[in-house]
Every structure is written in C-alpha cells, then in structure tokens.
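>>> this one's structure only:
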C-alpha cells in the first residue's frame, strides 16, 4: 500500500485522475434517490490523502490545479447566470442583506463559543474559516498552524451540514413561482371582433406568439406578423403556456377541430440550432426572418422550452422552432448556422480574456476602514466578470458568451479539478486536527457556527423571503461559497439555471463578508 501511495505522490496527475474517477463513481450511487454527485470527489480526496498522511506519504496536488479549476468554474458559472442575474438583482437585494447578516451571526457564534472554550483568536478565526468552508478566509486569518488546524477540524462538518440543507430545500422548500410552464400550440377559431396580433400579444404580457393563420379552413395557412389583424372566422395557431393559451381562447373564440400544424405543404416547421456567432446576444427580431416568410415560435435553451417573442435575446446553442415555407427552410438554416459544432464551441477568446480580466479585478485592493485593504480574490473576480460578459452577450462584433452546453461542461471540469485539490489540502491536515488537544473544542465551536449559518439562511429564505426551492438550493450553495454544494445542487436539480442564478446572487457578498470577518476575529 505504501508503495502505491508513494507512486501517487510522485505522479500527481495520476493521483488527480484517480480521485476524479473514484469520486464521480461514488457520486453516482444513490440511496433513496439521493447521491453526492461531483461532491463525492471532495470526500474521496480527503480520505485518500488522510490515508497517505497516516503512513507518512504526502499526497498533495499542485496549487495551480486548484486555482485553474476554481477560475474556470467561477467564470463559466457567471456566464450561465449572467443573462438573468442583473434583472433578478433588482428584486433580490433582500438575499444579499440576509446572507451578510447570517454570516455575521455565525461569526458572533464562533467567537462566543470559542471564547467560552478558551480558544485563541487565531484558532477561532481558523475554525470560522473551516465552518464556512472558505479557504480565502483562512488566508485572511493569517494561515498559521493553529488557524489551519481549526480550519481542518471544522471543515468536514460544514460541508456535510450544507449538503443536508440543500437536500431539505429540494424536498420541503416552497414551490417556485418562476417555474417555466410547458409550451403548447393550439388552433383557435376567432369569433369576436377584429383584433390586432400585436395588441393581443401585449395584453398577455408577451407570453404568447402566433405561428399560422388561415382565413378559410380550405386554404393553406400563412405566416403571422405583428402588423396583421385577426378577423371573425379566422383560424390561428397560438403558441404559449397552457394557462395563457386558455385565457386567449376564452377571449377571442373557441378551440378549433382543425389543426393548422398538420398541413405542412405551405408552412413547414423544424428545430434549428443557433450556431452563427453574429447572432449571439441579438434579439429574434434582428434576424429579419420575415424576408423568408419565416418566424420563430419557440426556443429550447438547455432543457427548457420558451416562447419566442420578437424581443427574446438569443444565445449560441439555442434550438429554435422555425415555421417557414418548405423551399425557404434551407436558407433560414444557413442564416442561423444550424451546426452541431455550435453547441460545443467554447469561445476560447472570451474564456481567456474574461478570466484574465477577472483575475485582475480580484487583485484590486479595496480600502476597508480599520482593516487596511481587501481584494475580491480570484473566484469572486472571475465570477463578477463572467456575470457581466454573460449579460451583455457581445461587444460590437466580439461575442462575449458561449453556448450553455459548453459553459456547463467547463463548469463541471473546473469543479472537479478544484474539489480534488481542496480535498487533498483538507485531507493532509485531518490527522493534525485529530491529534490536537483542542480537537473537541474546535469541533463543537465549528459545528455551532456552521449550524447558525446553514439553518439560519435556510429558515429566513424559506419562511421569511419565501424563496422557491430551486433558487434556494443555489442560494444555500452560494452562502457556503463552496463549489461542492453547487455541484450537488445541480446534480439534484438537473442543472436548472435558477440554481446558478441563486448561487451568483449571494456568492460575492458571502465571500467578501467571510474574508472581512476572519480578519476581525483574528484581531480580537
């Protein structure tokens, strides 16, 4: 066994691959429908590294592996959440205030309990960093041997408790008010007064669109434009959520026994992939598909179907439902790109420059009265830049985003690298923690801190702010500032983009507050 562990010590890439392989395999095992997912990589690394330490074999991965994984993860998480982040921020400021208050309460708890046990300020600060699973906070506390032991002692409980809280969020959380409804199409016969298509769309909050119009059942259908008027006796195909479609039927007529989508002689339909870079960040109306007699009625982003309105922004990798004359479908596909390669295009230019700018932003010193200066750090800096680039989509001719599929792949790759590194770092300290005379005191202190933060955030978000369960899972992961929890939440929630959004909403504030409080605790 010692010889094998020695091989891993000499060959860190082999050790890294082994950790990832074993961890992902364990993560796929489910008990009663619950599995650890990629978070199992973290625990695999802790156990294997601690095993090596027990026989005096140092199993450590190079720090650059962890840093690379962290910035890849943070930047692409920002890209995924960016399109929705800034719109949500206007109404989600309560979450930012809540996470700051809850982390402060956790810091007060760790100080009071640690002081009662007679722990030094340095040990208390390190225990706080471990309880909230935040390595930059450990560095802010000084990173001394005493602080590091406190960090390692409290770390594992902090990770496990928040995994439990994320599970509870999915199982018992509030229904999500923003859950996308399925999209259906229905042919309606108009029985009321004449009404404009644009007016109808506006009345229903742009949650509907129209794909086909026939003035007589015997005639082939034609495309529908916003400038057209629906007249008594017309047949029109409406596309939208069932509740909105039903409301429209009650307003203008009744369900027709005719199905205009069945006649594909004059108007055909097909899913086409948006892969041409020039359309990234553009709106549906910018395509000007009416010149081909074509229209986009819905789009599929990830695993979610959305109604396509003229103002819907496009992202690379979107699969759009196009309704067009059969002879024009090829030209429309050429305009949009329709390349499967577009789904896997990583946009290396945006990735490279974006991460570089994010790292630079993370280094900028921010004056803090009484504490000197503070910087966001690599993770928060790249996350912020990713959010901005994901939101704007393009700068002139330069595309700043990437397809959702590509971003999710890079996110998971970066996550696995970081978790493997973080696990080896924590695992190398576990034995020192257990041989420390203050191990029980630090465990209790860290557990109290972790409980206040995890349970407090869950309680306030669920019962006071009434946050939906999917977003709550992301908020809890962001509060902990540990990628393992986001990975676990994504595995449980099917990579729902609202998870990444919740994570991004609170992560920067949680990171900054934890670093500040670690410095305060070490100075008391």
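That came in fine, so what should we check first? These figures come from a predicted structure and were not determined experimentally.
>>> switch to C-alpha atoms for all contacts and neighbour counts from now on
OK.
>>> which secondary structure elements does the top helix by length along the chain contact?
Longest helix of the chain, by residue count under DSSP state H: helix 404-435. Secondary-structure packing of helix 404-435 (3 or more Cα pairs under 8 Å, 6 or more residues apart in numbering; DSSP states H and E): helix 12-27, helix 40-54, helix 63-89, helix 145-172, helix 483-493.
>>> this is the comparison structure:
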C-alpha cells in the first residue's frame, strides 16, 4: 500500500485534486441534511475544508496538506468559474433590472457598506482595537478578500508588514462567521419580512407575459386598425386572436376593430387595469392555466412553441423577421429560461428562446424551419465564448481603475469576471455572439466553481484556525464581526421590504451582493423561487465590492 500513502501524502497535482474532490464530495453530501427544512447547503464544503486543514496541521505541523501553489490555483479558478457563470446567468436581465430599480438597489447596498464601515471605525476609535485588527475584522465580517488585499497592500506600502499579517489573521478568524452570519441573519429576518412584505410584490412578475381577453366596447376605437390602436395606447400588448360573430380570426396589423369584438392579448399583469379602461371590458376567463389546450380553441389555427437554434437569428429584433407579413403568423410570447416575455417588436432574440407562434399549420412549419427548432443543437454549450469571456474578465480585473495611485485599485479576480459575464450575457447576442448555455450546464459550472472555491478556502483557513480561535482576543474579534454582519443586514432588510417595496427574494439577493457572500446567495436561491435574488446580487455586487476595496485603502491612508 506504499503507492496509496505516497499518493495521498506527497505533494502532487493528483494528490491536490483527490483531497479537494473528497472535501467537496463530503460537504455536498452533508448539504442534503436539513434541520426543520433548513440546510446550510454548500457551506458545509467550507466547514469540511476547515476540518481537513486543521487535522492536516495537527498531524503534520510543518507541512501544508497540499501544495500551496496548487491550493491557490484551485481556489482562484473555482471562484472565477462561479462568478463568470453567475454573470452569464443574470446578464440577460441585468440592465432591465437596473432600469426598473437597480439604482435604488445600489443605494440600499451602499447603505449596507456605509453602516458596516462606520461601525468598524467606531470600534477602532474607542481604542480597544488596532487599525490592522479592525480592517481584518471588517473584511472577514463582510467576506471581502479583495478589500483585505487592498488594505494589506496599503499597510505594506506604509512599511507596516506586521500589521498586514495581523489583518490577515483577524480576517481568517472572522471570515467563517461572516459567511454563515449572513445566512443566519436572513433566517431570523425571513418570517418578519414575509409578514410585512407588500402584497403586490409577493408575486411580482413585471417582466412576465400575462394572457387576458377583452371585449371592444370603447366607441373611440371602433373602426380603427390594430396598428392604429397600438399607437394610441402606451401599454405593451400583442393581439393573438380575435373572436367575431362566433368565428376565430388571426388578427393582422390592418385588421379593423368592430364593436363587440373579443380580443386575446398578451400583456403584463400590471397593465390590466388601464387596458380594461381602454378596450371597454375584460372577461373573467383565466387564460394563464397550464392545462389550456390552445389548439382546441379553433379548428384552423394552431399554437406551437418553436425553439431558436440557428445562430443567424441570434441578436436580431423580432420585428426584423417580419413573420406576420411573410407567413401570416403571430408570435404571442417568448419564453427565455423560466420567464415568459411579451413578444414586443423590439425584443432582441437569443439562441435558446422559445417562441409561441399562432397560425396555419403549413405556415408554422416554414417558421420552424427558418428558426431552427432543433433541440440537439443546444446540447453543447459554446465553450469558446466561455473561455474567451473568462480571459477578458481576468484582464478587466487587472486594469488599474486609478492609474495615478502608487497601488492602484483593481476589480480583481472576482470583480472582473462577473462584470464581463454580465456584459457578454447582456450584449453578446447584439454582436451575434452565441452565449447560450442550458440551465443545467450553467448550474453545473456554478456549483463546481463554488464548491472548489469554498473547499480550498477552508483548507487555507483551517491550518491556523484552531490555534488562533483559542486566543482571548479572538473572542472579541468574533463578537464585533457578528455585530458588523447582523446590524446592517437587519436594518436594510427592513428598509428594503417596508419602505422600498421590494419582495424578500430581491432584498435578500441585494444583501448577499452587498456582503459579497455567494454562499448566502446559494441559500436564498434554495429557499425562494426564480432568479430575482441572483439578479439583485449581480446588480449590486460590482459597485459594492468596488466601494469596499476603495474604502479599505482610504481608511488605511487616512488613519496612519
């Protein structure tokens, strides 16, 4: 068995991969355990990493468990994969979310950053903690290693190398509590927030398509074409069917509306009241049930979902395809991921979108051939775009934001890839860049990257964790870190839900982004529906991280 012990104990690439994979596997197995329906999820990987690091240091004190260079590489690569895949996931909805309240979310996250920093400086001004200790505690409580790196660089630049080591030690002790502290703070706040959550936000679906039917009773629109009516009203809607004298018609832009016509519309739920006033009357039929047989509504028209798989369609506007004019069909809605979008003319199409098309059977076949509709084509993600995006993200993270400074601020290893992922996910189709990945492929990338990152982070912190925790001073570090973690979260969780009228998922995602805590985001995603938390996280994360990095350097410069 010499080969076995040599493989596990001798530093090599194989040994590093085996140990990291074992840590991830054990942690993910424990993640399935639930206490009263609650699980810490992938956080267990971090704890198993700490345990492995502590045991390795106990049995072999003078030798790290795995090669430090391998550990640093695996930790960095895992983080890059996670944040880039997260950026790709939320990129398509990032800028629309920013227009619909992203500025407000960033102001809330700025408040989280400001309150936490002010609390840390208040404790420093009392004289009980040194500046280096307080910077380490602040970075650990907010799980922000780029800010720690920036603070250490500033301290070393001022010749305070010992203080830089103290900051790293304080961060190592408080970092695990910062990771899980956000989760526990959200656990304790979830029920109270749900009780005060405004009713209109609980099923918030501003972007999603809603199906409704209306009867034309408004004399002001009698005799007008559908195109003229659409220009008169500012509401977003698409007319997909028209009932007249017991017959079903496929409406065109030049179809003239008559009194008593019944229209089937695709719109957004928040437009219903104004559309009811505009058309005259809304009927009570619920068209949003999953069990509706659309092809049974009329005999000569069928409804079919067509998958876009041809790259040449990627990045084109729906109106540029002229499907209604060329084939006599209507596109009623577009499904992108788990979201149903209204098929507005200016909607930019992406590979992977599913178009609901209404029309004659032969016409729909021709539309299907033009768009592709070949599921097998999407089985393989565009890996070239993924690797190029990661390279561009890393380069972006290395660009000095303020070149004139002696130690310029950078977005770093986490900030650059997530910003690039967002940009490519949002604007890639506009330059006909196929960035589509299936939901399962994106989830695998995110899970793999986060597990690697946390396992390696735990290994790194576990080596000195037990010895440092036993020191009396460490207890005060932990208590202060818990306050810096809990207080800003509770304050702005209440402000976000009560005063900013945000739902719990969006507020929680914003808080996770402001605290730079991907583990807490994973917990929120497990306990809420949809991508609202992830979109809010990505909306505030770049600015919040940037602020923390700059503030860390400014505090050191101003206080020394």
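Cool, the structure landed. Everything numeric here is computed off the predicted structure, so don't read it as measured data.
>>> Superposed, how do the two chains score by TM?
In this superposition the chains share a TM-score of 0.87, using TM-score structural alignment, normalised by the length of structure 1; 519 aligned residues with a Cα RMSD of 3.3 Å.
>>> Comparing the longest helix of structure 1 with structure 2, how large is the average distance?
Compared with structure 2 after the fit, helix 404-435 of structure 1 shows a mean deviation of 2.7 Å (mean Cα distance after the TM-score superposition for structure 1).
>>> tell me the angle of that helix relative to helix 63-89?
Angle of helix 404-435 of structure 1 versus helix 63-89, following axes from the mean of the first three to the mean of the last three Cα atoms, to 10 degrees, is 120 degrees.
>>> just to revisit the earlier point, got JSON lines for the helices and strands packed on helix 404-435 of structure 1, with mean neighbour count too?
Shown next, in JSON lines, are those (neighbours: other Cα atoms under 10 Å):
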{"stretch": "helix 12-27", "mean neighbour count": "18"}
{"stretch": "helix 40-54", "mean neighbour count": "24"}
{"stretch": "helix 63-89", "mean neighbour count": "22"}
{"stretch": "helix 145-172", "mean neighbour count": "22"}
{"stretch": "helix 483-493", "mean neighbour count": "25"}
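>>> between those helices, which one is nearest to residue 287 of structure 1?
helix 63-89 (19.5 Å; Cα to Cα).
>>> Figure out how far that closest one is from the centre of its chain.
With Cα atoms, centre = their mean, to the nearest Å as the basis, helix 63-89 of structure 1 stands 8 Å off its chain's centre.
>>> With stretch 242-254 of structure 2 instead?
42 Å.
>>> Please verify my assumption that residue 417 of structure 2 contacts residue 84.
Yes - with contact defined as Cα atoms under 8 Å, residue 417 of structure 2 and residue 84 form a contacting pair (5.0 Å).
>>> circling back: please tabulate the helices and strands packed on helix 404-435 of structure 1 in CSV, including the columns distance to residue 181 of structure 1.
Converted to CSV, these look like this (distance: least, Cα to Cα, whole Å):
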stretch, distance to residue 181 of structure 1
helix 12-27, 30
helix 40-54, 33
helix 63-89, 17
helix 145-172, 19
helix 483-493, 16
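>>> which stretch among those comes nearest residue 325 of structure 1?
Among those, helix 63-89 sits nearest to residue 325 of structure 1 (Cα to Cα), with 32.3 Å.
>>> Next one: the residue of structure 2 positioned farthest from its centre from residue 420 of structure 2, what distance?
No residue in structure 2 sits farther from the centre than residue 245, which is 48.7 Å out by Cα atoms, centre = their mean. Per Cα to Cα, to the nearest Å, residue 245 of structure 2 is found 55 Å from residue 420 of structure 2.
>>> ditto for residue 231 of structure 2
From residue 231 of structure 2 over to residue 420 of structure 2 (counting by Cα to Cα), the distance is 37 Å.
>>> out of those two, which sits in the more crowded spot?
Taking other Cα atoms under 10 Å, residue 231 of structure 2 and residue 420 do not tie; residue 420 has more neighbours (25 against 9).
>>> Wait, that one touches residue 393, no?
Yes - applying Cα under 8 Å, one finds residue 420 of structure 2 in contact with residue 393, separated by 5.0 Å.
>>> between these two, what contacts are shared?
residue 84 (Cα atoms under 8 Å, 6 or more residues apart in numbering).
>>> quick one on the thing from earlier: shared neighbours of residue 417 and residue 84 of structure 2, which are they?
Common neighbours of residue 417 of structure 2 and residue 84 (Cα under 8 Å, 6+ apart) are 389-390, 393.
>>> how close does the residue farthest from the centre of structure 2 get to residue 354 of structure 2?
Distance, residue 245 of structure 2 to residue 354 of structure 2, using Cα to Cα: 32 Å.
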